[in-house]
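K.L.:
Show me how the following folds:
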Amino acid sequence: MSQDGDGVRRIAVLRCNALGDYLMITPALAALRRAFPEAEVTLLGGAWQADFLSGRPGTVDRVVVVPQVAGLAGQPGGAPPASALPEFLAGARAYRYDLAVQLHGGGTASNPLVRALGARWSIGLRADDAAPLDATVPYRYYQAEVFRYLEVVALVGADGPPEYPLLAVSDQEQAAAAELLPGDGPWVALHAGAGDPRRRWAAERFAAVAAGLAAAGVRPVLVGSAADLPVSAEVRSHAAVALHDLTGRTGLGTLAAVLGRCAVVVANDSGPLHLARAAGAATVGLYWCGNAINAAATVRTRHRPLLSWTVLCPVCGVDASTAGFPHRPGEGCAHRPSFLGQIPVAEVLEEALDLVAGATCGPEDVPSARWAPP
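P.N.:
Below is the predicted model:
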């Protein structure tokens, strides 16, 4: 493939998993857009991505939902059955992609899938046991994800900064967020959930941060999906102050607008933390040390990752850094205690208030991109 982009008119990118996982590839998608400005970019993703991204201006032009693929880690619900895979691949070959980009793990399942698309050129990640593509970057687990994917697209001359591009939110989503966050701020959003319990900071600590924020004149608000309702209720049960609770009351687009209206977002390493970064909010991210290597923000002016250095399971002592934490279930121990116990309330509160003090914009100046749906 020529490095000047000649003849590249259709690009397929495989990234079929969860919200945070998707947002970590957006700097690479933006780099592809700059390198091939005339090309159409198709995301091969999940049903939630089709719902959320289709018609939303940004780094992809279309989303095609991938049917169930054996061994494709993290594939979200709503995928067509595996029996639809031959038709999916036939359609991809008929579409005649010029470039296929594998940004979905080490490639054991994803590289054969990308090769079967029939693109003129394929690039991606490759673990030791994975099939080759035309050009690959070695996959090693511990690497900052945003730089991992930028390294892949650099194979075709695409480059750019590691910061997330601002997510487009509609006027309707902005209006809904304004109704959900009434009155004067500053607001600080708290997200106490995470899909893996080991990534959750204790609910009573979130409650203590909320009390400290309220004492400083800041308005805390709980956010999250319907799956986070139990943990948000637990935070409220420990709270010494009344908490505004939006958990389960927003779709992703409205949640992005809500987070963008907040001076700071304090959250575990999960989708809403990444969404806050994409919405232009400052963040205090709570990480297990291993996850921080892969997922923490790389700048400190607006993002403050705080780390817990616990590597031994608090229940049985198994070394989590070498026993499959957090993405290889079945290896290591079966315990799921929080690994974030070393992060103190005082440090979280200090960083959050420092970011609030440095905030320079109000809700009317939210730096998110906007668009009006047709």
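K.L.:
Going by C-alpha atoms from here, please, whenever you check contacts or count neighbours.
P.N.:
Will do.
K.L.:
So which residues of the stretch 101-250 of the chain form strands?
P.N.:
121-126, 135-138, 168-170, 187-191, 219-222, 244-245 (DSSP state E, counting those that start in this stretch).
K.L.:
So which of these is the most surrounded?
P.N.:
Looking across those with neighbours counted as mean count of other C-alpha atoms under 10 Å, the highest average goes to strand 187-191: a mean of 28.
K.L.:
and that strand, what does it pack onto?
P.N.:
Packing partners of strand 187-191 (3 or more C-alpha pairs under 8 Å, 6 or more residues apart in numbering; DSSP states H and E): strand 219-222, strand 264-268.
K.L.:
would JSON lines of these with distance to Pro76 be doable?
P.N.:
Shown next, in JSON lines, are these (distance: least, C-alpha to C-alpha, whole Å):
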{"stretch": "strand 219-222", "distance to Pro76": "25"}
{"stretch": "strand 264-268", "distance to Pro76": "20"}
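K.L.:
Out of those, flag the one nearest Gly248.
P.N.:
strand 219-222 (9.9 Å; C-alpha to C-alpha).
K.L.:
Contacts made by that closest one with the rest, please.
P.N.:
Strand 219-222 has contacts (C-alpha atoms under 8 Å, 6 or more residues apart in numbering) with 185-192, 210, 213-214, 232, 243-247.
K.L.:
how many neighbours does Ala276 have?
P.N.:
Neighbours of Ala276 under the rule other C-alpha atoms under 10 Å: 27.
K.L.:
and it, what element?
P.N.:
helix 271-278 (DSSP states H and E).
K.L.:
That helix to strand 187-191, inter-axis angle?
P.N.:
140 degrees (axes from the mean of the first three to the mean of the last three C-alpha atoms, to 10 degrees).
K.L.:
List the buried residues in helix 271-278.
P.N.:
By neighbour count with 16 or more other C-alpha atoms under 10 Å, helix 271-278 contains the buried residues 271-278.
K.L.:
Turn the residues you listed into CSV, including distance to Gly317.
P.N.:
Output for the buried residues of helix 271-278, formatted as CSV (distance: C-alpha to C-alpha, whole Å):
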residue, distance to Gly317
Gly271, 28
Pro272, 30
Leu273, 29
His274, 30
Leu275, 33
Ala276, 34
Arg277, 34
Ala278, 36
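K.L.:
The structure of the following sequence is requested for comparison with the preceding one:
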Amino acid sequence: MPTSTAPVPPAAQPSAQPSAQPSVPPAVPPATAAPALPVVGTLGERFTDVRRIAVLRGGGLGDVVFALPAVEALAAAYPEAEITLLGTPLHRALFADRPGPVRHVEVLPVAPGIRDAAGAEHDPAAVDAFFAGLAPRGFDLAVQVHGGGRNSNPFVLRLGARHTVGLATPDAPPLERTVPYVYYQHEVLRDLEVAALAGAPAVTLDPRVAVTDDERAVGLSHRPPGADRLVVVHPGATDPRRRWPAERYGEVAAALAEDGVGVLLVGDATDLPAAEQILAVVDERVTGPARALVGSLVDQLSLSALTGVLATADVVLGNDSGPRHLGQAVGAATVGIFWFGNVVNAAPFGRGRHRVLMSFTRACPVCGADVTQVGWTAVRCPHDPSFVAEVGTDAVLADVRELLGTAPRRSEVTLPGGASSAPSPTPSSTGRSGDAPATR
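P.N.:
Sure thing, here's the model as predicted:
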């Protein structure tokens, strides 16, 4: 976390008699002094006269969340600089009117290796217009944490920034300063290593997203009636191989409802089939008042509303997915189901509030291909079975229950003016919050 310094009390008035000991400045109380973090990688010399920084990071929700500690490091090292994220429409929605180091988000054009969009093709004229629109900014520093650099480094160089720092595979054009891109490295640490090379040491290892009071109020309004505790479940993932079977989520949701715990499903339209399977299992196993504790908000929330729902959850349960990573960033305890290779790149660091259940699948269950060979040079087999199906329901349920028993209750928030907001009696699974579905 950012280093903070307690106010230093004024020096004591000199006494009439000279002191036998030399006076020393009062020390910062240890309880209020944050420890310095070790440098990730090599700390480069800080650039001078940096007023505008561009950070290239497209991809999904989780991808940009992983980049946030690096962005915080840049903001701390260059406090006078304005940081612009070159990202996606989803990223723009996430950071709109949100406190934090990202000042602007410029939506990337559709281009190979830069951004894909359903139904959109690469338009060189649109790419030219993108750079023409940014030219007046006059970036002093451009930071590339988008990937190995084969496509993204030429893109960053086109910005014309005075200084460039980023990742590079052996076949990528070099930037002024580069960190080798090696697939098996945690994404947070990878991005922090790039920031350090730009003269920006880490101030936190944990991604953090500020939550507004309005978002918390919206989150509370969706809490199922009578739910004292809430588990938010995201059953999806961009890669189908990272998805735990939906019926297992149904078993967990049913058991939690019988415990008196509220359960809300979240996700985008691609998660609707999984949500239907989960609710079908709940319908078979849960009757009476407990059944009302389980609801679905899948394809019903804006990204802002999703942020509020995650922020007011006691536990977020999901796969290696954007909503799980966002849930962690907004302060919820999490239980994540990961393939062991993804633990290296994406799992939370701590285990006090974040639990990780791993599958050690090494070969494709369909064709037997070695699935540990991943990254920018690896050949992917064409099959999409779940790589995490071996994770058992009992183990997941045990971790969720343990966190529910130890995590602070998040069922009430204090709104501006000191008013306390309680859950709304309106059922949470009806209506649409906002005008843009949240996606990964």
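K.L.:
Now the TM-score, please.
P.N.:
Laid over one another, the chains give 0.91 as their TM-score (TM-score structural alignment, normalised by the length of the first structure), with 362 aligned residues with a C-alpha RMSD of 2.2 Å.
K.L.:
whereabouts in the second structure does the helix holding Ala276 of the first structure align?
P.N.:
Under TM-score structural alignment, helix 271-278 of the first structure corresponds to residues 322-329 of the second structure.
K.L.:
now that stretch, how far from the chain's geometric center?
P.N.:
Here the centre of stretch 322-329 of the second structure is set off from its chain's centre by 5 Å, with C-alpha atoms, centre = their mean, to the nearest Å.
K.L.:
and the gap between the closest residue to Ser321 of the second structure other than its chain neighbours and Asp283 of the second structure?
P.N.:
Excluding the flanking residues, the one nearest Ser321 of the second structure by C-alpha to C-alpha, 6 or more residues apart in numbering is Ala237, at 5.0 Å. Distance of Ala237 of the second structure to Asp283 of the second structure, computed by C-alpha to C-alpha, to the nearest Å: 24 Å.
K.L.:
Which one's more surrounded, those two?
P.N.:
Per other C-alpha under 10 Å, whichever of Ala237 of the second structure and Asp283 has more neighbours is Ala237, with 21 against 14.
K.L.:
Mind telling me what the more buried one corresponds to in the first structure?
P.N.:
Alignment note (TM-score structural alignment): Ala237 of the second structure maps to Ala194 of the first structure.
K.L.:
could you pull out the helices for the stretch 101-250 of the second structure?
P.N.:
Counting by DSSP state H, counting those that start in this stretch, the stretch 101-250 of the second structure has helices at residues 124-134, 152-157, 187-197, 213-221, 246-258.
K.L.:
Most tightly packed of those?
P.N.:
It is helix 187-197: most buried of the helices of the stretch 101-250 of the second structure by mean count of other C-alpha under 10 Å, with a mean of 26.
K.L.:
and the direction of that one versus that of strand 163-168, what angle?
P.N.:
Our comparison of helix 187-197 of the second structure with strand 163-168, counting by the same axes, to 10 degrees, yields an angle of 150 degrees.
K.L.:
okay, helix 187-197 of the second structure sits on what stretch of the first structure?
P.N.:
Going by TM-score structural alignment: helix 187-197 of the second structure matches residues 145-155.
K.L.:
which other residues reach that stretch?
P.N.:
Contact with stretch 145-155 of the first structure is made by 24-25, 27-28, 31-32, 101, 103, 123-125, 135-137, 158-160, 162, 294-295, as judged by C-alpha under 8 Å, 6+ apart.
K.L.:
if we can go back for a sec, which one of the helices and strands packed on strand 187-191 of the first structure lies closest to Asn17 of the first structure?
P.N.:
strand 264-268 (18.4 Å).
K.L.:
name the helices or strands packed onto that closest one?
P.N.:
Using 3+ C-alpha pairs under 8 Å, 6+ apart: strand 264-268 of the first structure touches strand 187-191, helix 271-278, strand 282-288, helix 345-358.
K.L.:
try it again with 7 Å
P.N.:
Judged by 3 or more C-alpha pairs under 7 Å, 6 or more residues apart in numbering; DSSP states H and E, the packing partners of strand 264-268 of the first structure are strand 187-191, strand 282-288, helix 345-358.
K.L.:
buried ones in it?
P.N.:
264-268.
K.L.:
just to revisit the earlier point, to Arg98 of the second structure, which of the helices of the stretch 101-250 of the second structure lies closest?
P.N.:
Nearest of the helices of the stretch 101-250 of the second structure (C-alpha to C-alpha): helix 213-221, 10.6 Å.
K.L.:
Superpose on the first structure and give me the mean offset of that closest one.
P.N.:
Compared with the first structure after fitting, helix 213-221 of the second structure has a mean deviation of 2.2 Å; criterion: mean C-alpha distance after the TM-score superposition for the first structure.
K.L.:
Specify, as a residue range, where that helix falls in the first structure.
P.N.:
On the basis of TM-score structural alignment, helix 213-221 of the second structure is assigned to residues 171-179 in the first structure.
K.L.:
ok so, going back, so which of the helices and strands packed on strand 264-268 of the first structure is nearest Pro314 of the first structure?
P.N.:
Pro314 of the first structure lies closest, by C-alpha to C-alpha, to one member of those: strand 282-288, at 13.1 Å.
K.L.:
What lies in contact with that closest one?
P.N.:
199, 263-269, 273, 302-309, 339-340, 351-352, 355 (C-alpha atoms under 7 Å, 6 or more residues apart in numbering).
K.L.:
Please apply the same query to stretch 2-22 of the first structure.
P.N.:
The contact list for stretch 2-22 of the first structure (C-alpha under 7 Å, 6+ apart) reads 36, 38-46, 74-76, 97-104, 156-157, 270-271, 274.
K.L.:
can we see that at 8 Å?
P.N.:
With C-alpha under 8 Å, 6+ apart, stretch 2-22 of the first structure has contacts from 35-36, 38-46, 66, 73-76, 96-104, 110, 114, 156-157, 270-275.
K.L.:
now swap in stretch 372-384 of the second structure and tell me
P.N.:
148, 183, 240-241, 341, 362-364, 366-367, 369, 371.
K.L.:
Would you point out the most distant pair within those?
P.N.:
Taking C-alpha to C-alpha as the measure, the contacts of stretch 372-384 of the second structure span a maximum distance of 29.7 Å, between Gly148 and Val366.
K.L.:
quick one, which of these two is more surrounded?
P.N.:
The residue with more neighbours, out of Gly148 of the second structure and Val366, is Gly148; 25 against 11, by other C-alpha under 10 Å.
K.L.:
residues touching that one, list them.
P.N.:
For Gly148 of the second structure, the contacting residues are 167-169, 172, 181, 376, by C-alpha under 8 Å, 6+ apart.
K.L.:
how about 6 Å then?
P.N.:
By C-alpha atoms under 6 Å, 6 or more residues apart in numbering, the contact list for Gly148 of the second structure reads 167-169, 181.
K.L.:
Perfect, that will be all.
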